[in-house]
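Asks: have a look at this prediction, sequence included:
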Amino acid sequence: MMSIKKLFLIIVGSLSLGLGVLGIFLPLLPTTPLLLLSAACYIRSSDRLYQWLITNKRFGAYILNYREGNGIPLKAKVIGVCTLWISMLFTVIFVIPLMVIKILLLLIASYFTWFILKQKTLHKNVVERESY
């Protein structure tokens, strides 16, 4: 029988994975930290789910390269920062009427830009994993 801790970690990992996937399309949700949280939860609760995640053709290489300290591909950084700012500026200019909220959103965008850019960049000379 599965322990409560393992069940809790599987649930949190799965929720984090779902939010991370949504974060690909919604710039306010930080994809990388959520995928890493999923991996951390799965490695402590279910080897099968962890192996599925790190061998996934969409996320696996990305997670392993980040966890091993190789970094994030430059293309992912550029796309992430551009998408973040396009959506934030659109929201601030056309959607949100309150100045306090506009400032808050710009501060959030600035923080995530800093977070993305401070990460090590994965260079071509580092072997990128295709699939397992």
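Replies: Received, thanks.
Asks: for the rest of this, base every contact and every neighbour count on C-alpha atoms.
Replies: OK.
Asks: okay, helices next: where are they in the protein?
Replies: With DSSP state H as the criterion, the chain has helices at 4-25, 31-45, 47-54, 60-67, 74-90, 99-118.
Asks: can you give me the end-to-end span of stretch 51-70?
Replies: 19 Å (C-alpha to C-alpha, to the nearest Å).
Asks: ditto for stretch 108-128
Replies: Start-to-end span of stretch 108-128 (C-alpha to C-alpha) is 31 Å.
Asks: neighbouring contacts of that stretch?
Replies: 28, 30, 61, 65, 69-74, 77, 80-81, 84-85, 88 (C-alpha atoms under 8 Å, 6 or more residues apart in numbering).
Asks: below is an additional structure, to be compared with the one above:
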Amino acid sequence: MIKRWLWRALGVSAVGIGAAGTVVPLLPTTPFLLVAAWAFARGSERWRQWLVNHPRFGPAIRSWQTQRAIPRKAKWIGVASVVASLAIAVWMQLPPLALTLQVIALVGVSVFLLTRPDSRY
């Protein structure tokens, strides 16, 4: 019983952060909604169904679950966020090792995003 409440709490938190991402620049929405759907699947099927069928959030979740696809707009926002975060790191004059590790991670994220199929919604 406690585990179900913890899964629900994680899901609600992820929905909240994802919803904030619809208005806060550079805060991703879709990854948090995917986490929420995953958590709700373990904590409440009714809440998972609500999220998957939500008119605003549902299409991206269903697209990922059925096709492993990401909307083209989301891909470009993601890559722009990667570039912006790297620019901030350079501007902050982070140590070379930190920059190198960040570049490796961010290139990996960008390659992942850009190699997923485009969703149709």
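Replies: Cool, the structure landed. All of these numbers come straight from a predicted model, not from anything done at the bench.
Asks: picking up where we left off before, any quick PyMOL command for the buried ones out of the contacts of stretch 108-128 of structure 1?
Replies: To isolate the buried members of those in PyMOL, using 16 or more other C-alpha atoms under 10 Å:
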select buried, resi 28+30+61+65+70+71+72+73+77+80+81+84+85+88
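Asks: can you count the residues close to W91 of structure 2?
Replies: 9 (other C-alpha atoms under 10 Å).
Asks: one more: T121 of structure 1?
Replies: Counted with other C-alpha under 10 Å, the neighbours of T121 of structure 1 add up to 18.
Asks: quick one: map it onto structure 2.
Replies: Counting by TM-score structural alignment, T121 of structure 1 lines up with D118 in structure 2.
Asks: separation between its match and A74 of structure 2?
Replies: For D118 of structure 2, the distance to A74 of structure 2 - C-alpha to C-alpha - is 10 Å.
Asks: wait, R4 of structure 2 sits on R42?
Replies: Yes: between R4 of structure 2 and R42 there is a contact under C-alpha atoms under 8 Å: 6.7 Å.
Asks: find the nearest non-adjacent residue to the spatially most central residue of structure 2, please.
Replies: The residue lying closest to the centre of structure 2 (C-alpha atoms, centre = their mean) is P31, at 1.7 Å. Closest residue to P31 of structure 2 apart from its sequence neighbours, by C-alpha to C-alpha, 6 or more residues apart in numbering: G18 at 7.6 Å.
Asks: I'd say the one you found and L26 touch.
Replies: No: shown here, G18 of structure 2 and L26 do not form a contact pair, counting by C-alpha under 8 Å, at 11.5 Å.
Asks: give me the neighbour count for R48 of structure 1.
Replies: For R48 of structure 1, using other C-alpha under 10 Å, the count is 10.
Asks: that one and T55 of structure 1, how far apart?
Replies: When distance is defined by C-alpha to C-alpha, R48 of structure 1 is 11 Å away from T55 of structure 1.
Asks: over to A61 of structure 1?
Replies: 7 Å.
Asks: I am finished for the moment; much appreciated.
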